[in-house]
Structure formats: C-alpha cells, structure tokens
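[1] sequence isn't available, so here's the structure alone:
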C-alpha cells in the first residue's frame, strides 16, 4: 500500500522555500529593497550573524513546515487518521484497503497541493505575520512582502508535497 507521504518530497519542498526566498528577498530581482527598508535591515546588519546557522535553521524550519503542510495537502492522511496510523496493524478492516484502492491517489496533483498551500498561506501565514507586525509597529508593506513570500512559498511547497508520490 502506498503511504500518503514521500520522504523525498519533504527536503525538496524545504529547499524550495530557500530558493524562493533567495529570489523574493533579492534587491535586484524581488522585494529585497522594500523588505530592508520596512524591516529596518541595513547592509551592515546583513553582514553580521552566523549565516550557516541562519540558513541551516531556516532549512530545518522549512522541513518542519513541510511535514505539517503535508497534512493539509494530502487527503489520504484523513484515512490513515481514521484507523489510527499503521494500515498493517491488527484490527484494520478490509474496507480501509478497499477505500485506499479506490481513492489512494485522488487529488494528488501539483495544482491541488498548490491550492491547499495557498489556503494555508492566506489563513495561516498572513494572520500570524500580520499580528506580529502590528505589535512590532511594522508597515502594511512589511506585512505584504513577508506574507506574500510565505503564500507563494506555501503554494509551491504544497504542490511539491501533494504531487510527489
């Protein structure tokens, strides 16, 4: 039986978050100048910090987010949740296997995952970033640049996670 998770998709989706960020926050190609101005970041401040740690943790956080996002993009998780996890466990009814045979890969497309990733971004990332920004007295531009990044990123991550099975 095919599991609703492809462990290779998780690191690929996590790396995608960093690649999108490199373009999105780049001063030459994306919103880097707006982000720097609205966040109070300077060129001098950008040169400080341990970049290996920053990018390493960003990758770990993106991988954690990928695991969570997979729950939203792959409907098959619901079927696994109904039986409590392991489909080979004792007591799992044959109807579960019949259901998975009929619907095991239903809605497993990039487009469907992108839709759920976008919904997750709008209803998850936007309110979180917006709330933090309001209390930090950041501008609407700051909210839209950062939320926009996460919405686009979650769309791509969701597509990767859902389609790759």
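    Sure thing, it's come through. Because the structure is a prediction, the values reported are computed rather than measured.

[2] contacts and neighbour counts: CA atoms only from here.
    OK.

[3] distance of residue 9 relative to residue 37?
    Plainly put, residue 9 is 35 Å away from residue 37 if you go by C-alpha to C-alpha, to the nearest Å.

[4] check it against this one:
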C-alpha cells in the first residue's frame, strides 16, 4: 500500500483548522467557552504566540495523519472520514476525559463541536486534493 499525502492539502487543511478555531472560539462561542473552561480575560491575554504557533503545528500533525488515512479516497470519502474521525475518535475521546475530570457538558459540546467541524473540513480538503 502506497502512502498518498499531498503537502499542499495538508497545509491548507491545517490553515482551515486554524480559521475554524478562530471563528469558533471568538465569534461563535467565546464567552460560553470561557465560562465553561473557567478561563479569565487576563489568562487569555498571556502566552498567545506560544498557543497560536503550537496550535498550528498540531493542526499540521492532525492534517498529515488524516491525509495518510484518507489516501486517494476522494472528496466524499475524505469528508465522511473527517466527520467520522471528529465524532468517534476526537469527540468520544474528549467525552471520556471530560467525564473523569467532571468538566461541564457545555465545555465538551463546544470543544467536541469544534473538532467535528474541523476534521470534516480537513477531510473534505484533503480528500478533494488527493484524489
């Protein structure tokens, strides 16, 4: 089995994750997420460079892993694979952790929702570009 990985698709998928995160955690769910996570305004103002750089690099890792999984499956497969990964691997994994940590359901819904949307978008981009 040959590994199919389009570096441009991986890069664009990582950028998409970053853009979705920016919209998700600022325009759509900033205050509800902040309350549920217990993060203060002061905390949000510190360490932003490290957070943004780290987040982007980790998005590249996620996109590369997803690209290796999708291969040359095409747009439809990539989209469904991204959705499945977001729902069953990431959202379910977060749910287990959040249950043990006794975190609020609202926090899980916001964080898991972000990952489901992000992985679906990444899967569509990768699937469409690697076909």
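    Cool, the structure landed. On a predicted model such as this, the values are computed, not experimentally measured, just so you know.

[5] more crowded one of residue 9 and residue 37 of the first structure?
    residue 9 (21 against 12; other C-alpha atoms under 10 Å).

[6] tally of neighbours for residue 108 of the second structure?
    Residues lying near residue 108 of the second structure (other C-alpha under 10 Å) number 22.

[7] what does it align to in the first structure?
    Residue 108 of the second structure maps onto residue 143 in the first structure, with residues paired by TM-score structural alignment.

[8] secondary structure element for its match?
    helix 140-163 (DSSP states H and E).

[9] have a look at how far, on average, that helix is from the second structure.
    Averaged over the aligned pairs, helix 140-163 of the first structure sits 0.5 Å from the second structure after superposition, using mean C-alpha distance after the TM-score superposition for the first structure.

[10] what packs against that helix?
    Using 3 or more C-alpha pairs under 8 Å, 6 or more residues apart in numbering; DSSP states H and E as the contact test, the elements touching helix 140-163 of the first structure are helix 9-24, helix 32-39, helix 51-73, helix 110-120, helix 126-135.

[11] let's have these in TSV, adding distance to residue 150 of the first structure.
    Listed next are those as TSV, based on distance: least, C-alpha to C-alpha, whole Å:
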stretch	distance to residue 150 of the first structure
helix 9-24	8
helix 32-39	14
helix 51-73	11
helix 110-120	9
helix 126-135	8
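
[12] can you say which of those is nearest to residue 100 of the first structure?
    Distance to residue 100 of the first structure, taken as C-alpha to C-alpha, is lowest for helix 51-73 among those, at 16.4 Å.

[13] after that closest one, which helix or strand is next?
    Downstream of helix 51-73 of the first structure, the next assigned helix or strand under DSSP H and E is helix 76-83.
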